[in-house]
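In: fold the following.
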Amino acid sequence: MTLSAAANSPDVVGLFDPATHTVTYLVADPATGAAAIIDPVLDYDPAAARTSTGSIDRVLNAVRDRGLKLERVLETHAHADHLTGADVIRTRTGAPIGIGEKITRVQKTFGDLFEAADVTPDAVVFDETYADGARFKLGELAVEVMHTPGHTPACVSYRIGDAVFVGDALFMPDYGTARCDFPGGDARTLYHTIQKILALPEAMRVFVGHDYLPQDGRTEFHWETTVGEEKANIHIAGRPEDEFVAMREARDATLAPPQLILPALQVNIRAGALPPAEASGKRFLKLPLNAI
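Out: As a prediction, this is how the structure comes out:
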């Protein structure tokens, strides 16, 4: 757990989940204690098909220990590599869940894939949906929502004071950028998203959604950088648009699906709720054969 802060900017606690390489953020206004949780993780053991709440407990303990008031749970997108803890947090605290308005496209694609009769592509399972440029307050801090598609069509970033939380659009400069081969993803779209992020002030703090260790380089995980440092990102620096697209598409063609993609998307299109129980009271996740 790390804490970073600057005058007139949010306090940011990053909590790294080693099982999925996900970073959950606790973001707070220093003046009022108003807080948001970004991209929480519901722990899942695929061998046992069992969920647990260690990661959720950890972030909620951080809220309590700092005397913060949790106002929102924010999702950058419907993740394919971890189950979201958003619904558990909403149930425990009453905090509403917000996500980009294009989530309906993802719900349609994967609701159909899983033949999930309870999933309607209208985002009603979320409490708030945000258009590009939407604004709201976190205490005294202004929050701006930026539509940042490419990895998925529904990805958003949250600009909060001098910080921007970019989800999977960018990783640390020595690791690169997100894959674009999920349904609705597009490498050319991601290129333009990245240019949008890089147009922000160079000193702006950038908080990435995951970290992975480069094959040759550092041995510790990091998740905070700056816009200026991201201009030297190994996938971006010196690469014009067509070259970036060719690199990204060639790289994506070599990547296996994320280990948790099938359980994760079934849960995440439901805002973190598990599939409805059968008559027996049991809940089931589906494995559509030869579908991805």
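In: for the rest of this, base every contact and every neighbour count on C-alpha atoms.
Out: OK.
In: where do the helices sit along the stretch 1-150 of the chain?
Out: Here the stretch 1-150 of the chain has its helices, by DSSP state H, counting those that start in this stretch, at 54-65, 86-93, 103-113.
In: residue 197 is nearest to which of these?
Out: If you check each of the helices of the stretch 1-150 of the chain against residue 197 by C-alpha to C-alpha, helix 103-113 wins as the nearest, at 20.5 Å.
In: in the closest one, what's buried?
Out: 103-108, 110-111, 113 (16 or more other C-alpha atoms under 10 Å).
In: and those residues, which two are the farthest apart?
Out: The widest separation within these (C-alpha to C-alpha) is 15.3 Å, between 103 and 113.
In: follow-up on the earlier one: in CSV: the buried residues of helix 103-113, plus distance to residue 193.
Out: Converted to CSV, the buried residues of helix 103-113 look like this (distance: C-alpha to C-alpha, whole Å):
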residue, distance to residue 193
103, 17
104, 20
105, 18
106, 18
107, 22
108, 23
110, 24
111, 26
113, 27
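In: mind putting the helices of the stretch 1-150 of the chain in a markdown table, distance to residue 34 included?
Out: Shown next, in a markdown table, are the helices of the stretch 1-150 of the chain (distance: least, C-alpha to C-alpha, whole Å):
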| stretch | distance to residue 34 |
| --- | --- |
| helix 54-65 | 10 |
| helix 86-93 | 14 |
| helix 103-113 | 26 |
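In: closest to residue 205 out of those helices?
Out: That would be helix 54-65 among the helices of the stretch 1-150 of the chain, by C-alpha to C-alpha, at 21.0 Å.
In: which residues touch the closest one?
Out: For helix 54-65, contacts defined as C-alpha atoms under 8 Å, 6 or more residues apart in numbering pick out 15, 17, 24, 26, 35, 40-43, 69-70, 85, 88-89.
In: the structure of the following sequence is requested for comparison with the preceding one:
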Amino acid sequence: TARGGLGVNDNKFNSTVFLLTGIPGQEDVHLWISIPFCLIYVISIVGNSVILFIIKTDPTLHEPMYIFLSMLAITDLGLSISTIPTILGIFWFNSREISLDACFAQLFFIHSLSFIESSVLLLMAFDRFVAIRDPLRYASILTPPRIAKMGLVCVLRGVALIFPLPFLLKRFQYCRANVLSHSYCLHQEVMKMACSDITVNSIYGLFIIVSTVGLDSLLILLSYVMILKTVLSITSLAERLRALNTCVSHLCAVLLFYTPMIGLSVIHRHGKGSSPLLQILLGYIYLLVPPLINPIVYSVKSKHLRARIIRVFVK
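Out: As a prediction, the model looks like this:
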């Protein structure tokens, strides 16, 4: 129905669905393209579930570092599950339509889980800082109740900041040809489909990015500066390398998460002339690669975890 002074002729644009995009120009081979996507999902879900199962069932792994790792695995699982229906729907059944409500629900989960992941990466940086700076008091600083409170704050922050977005989007009138450039819904893209004034959404979106990703990445950088200072004060070279080695997997997780996320944000805000394919590729990397690679990196780098995983599968 036409509302808000739109003429009868505009009815066809005042759509109640958005159209998602797979990989433009490759529609004929979508079924083949779905094979790597399925593999990525299977490996992500199995990898993160195995890590969760092993950390839960092995009492020797109930240490702060592994508790934070299990938080990361839960968030990665959530991110994978929230994008599966629409991505595989496009590649398998060519179902590109998504209702406004389903789209708003999906973007709520994608954004809140992304910001929770950002917070968890910050907690993991703090964990590494405490472990290297004050190893003797490590267990007494990061006690399970304290870790639980930190985890709860992360979840509440992610959910509270994203909660208004679906409601802010719902009040808009959508009368453009509602084709989104990804296989899932993102706030910065959906708001551009509105033919209303999006200033509030734009400012609020920028505020969220700065107060989560901006702040977290700055604090992670700061904790690594402090870690480096501590490491350089250690006299033995072997000890230095050992201390730095405990940070490698976390650094990989940080780079994997922030690089495509910041790239995608910049392209959506300023990349008017950027290649659509680059935007689509970054979108897939941002949501699919961290859940896939994180369990692999941590299993390879942590001897303890690796030994437990081998024992489970060799049994």
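In: just give the TM-score of the two.
Out: Once superposed, the chains reach a TM-score of 0.26 (TM-score structural alignment, normalised by the length of the first structure), with 129 aligned residues with a C-alpha RMSD of 6.4 Å.
In: if we can go back for a sec, and the helices of the stretch 1-150 of the first structure: which comes nearest residue 147 of the first structure?
Out: So among these, helix 103-113 is nearest, using C-alpha to C-alpha, at 11.2 Å.
In: re earlier: what's the closest of the buried residues of helix 103-113 of the first structure to residue 228 of the first structure?
Out: Checking the buried residues of helix 103-113 of the first structure against residue 228 of the first structure with C-alpha to C-alpha, the nearest one is residue 103 at 29.9 Å.
In: scan the second structure for its longest helix.
Out: Scanning the second structure for the longest helix, with DSSP state H as the assignment, gives helix 100-133.
In: next secondary structure element downstream of it?
Out: helix 138-141 (DSSP states H and E).
In: now stretch 242-253 of the second structure: buried residues?
Out: Neighbour-count burial for stretch 242-253 of the second structure [16+ other C-alpha under 10 Å]: 243, 247, 249-251, 253.
In: now the residues you listed as JSON lines including secondary structure and distance to residue 262 of the second structure?
Out: JSON lines is the format used below for these (DSSP: H, G, I helix; E, B strand; the rest coil; distance: C-alpha to C-alpha, whole Å):
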{"residue": "243", "secondary structure": "helix", "distance to residue 262 of the second structure": "29"}
{"residue": "247", "secondary structure": "coil", "distance to residue 262 of the second structure": "22"}
{"residue": "249", "secondary structure": "helix", "distance to residue 262 of the second structure": "20"}
{"residue": "250", "secondary structure": "helix", "distance to residue 262 of the second structure": "18"}
{"residue": "251", "secondary structure": "helix", "distance to residue 262 of the second structure": "16"}
{"residue": "253", "secondary structure": "helix", "distance to residue 262 of the second structure": "14"}
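In: how about these in JSON lines, adding distance to residue 298 of the second structure?
Out: What follows is those, written out as JSON lines (distance: C-alpha to C-alpha, whole Å):
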{"residue": "243", "distance to residue 298 of the second structure": "16"}
{"residue": "247", "distance to residue 298 of the second structure": "11"}
{"residue": "249", "distance to residue 298 of the second structure": "6"}
{"residue": "250", "distance to residue 298 of the second structure": "8"}
{"residue": "251", "distance to residue 298 of the second structure": "11"}
{"residue": "253", "distance to residue 298 of the second structure": "9"}
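In: any idea which of the residues you listed is closest to residue 303 of the second structure?
Out: Checking those one by one against residue 303 of the second structure (C-alpha to C-alpha), the nearest turns out to be residue 249, at 12.1 Å.
In: which stretches of the stretch 51-200 of the first structure form strands?
Out: Assigned strands in the stretch 51-200 of the first structure, in chain order: 69-74, 83-84, 97-100, 128-130, 135-138, 141-147, 156-160, 163-165 (criterion: DSSP state E, counting those that start in this stretch).
In: could you single out the most deeply buried of those?
Out: Here the criterion is mean neighbour count by mean count of other C-alpha atoms under 10 Å, and of those the winner is strand 83-84, at a mean of 29.
In: which strands or helices does it pack on?
Out: Counting contacts by 3 or more C-alpha pairs under 8 Å, 6 or more residues apart in numbering; DSSP states H and E, strand 83-84 of the first structure packs against strand 41-45, helix 261-268.
In: perfect, I'm done here.
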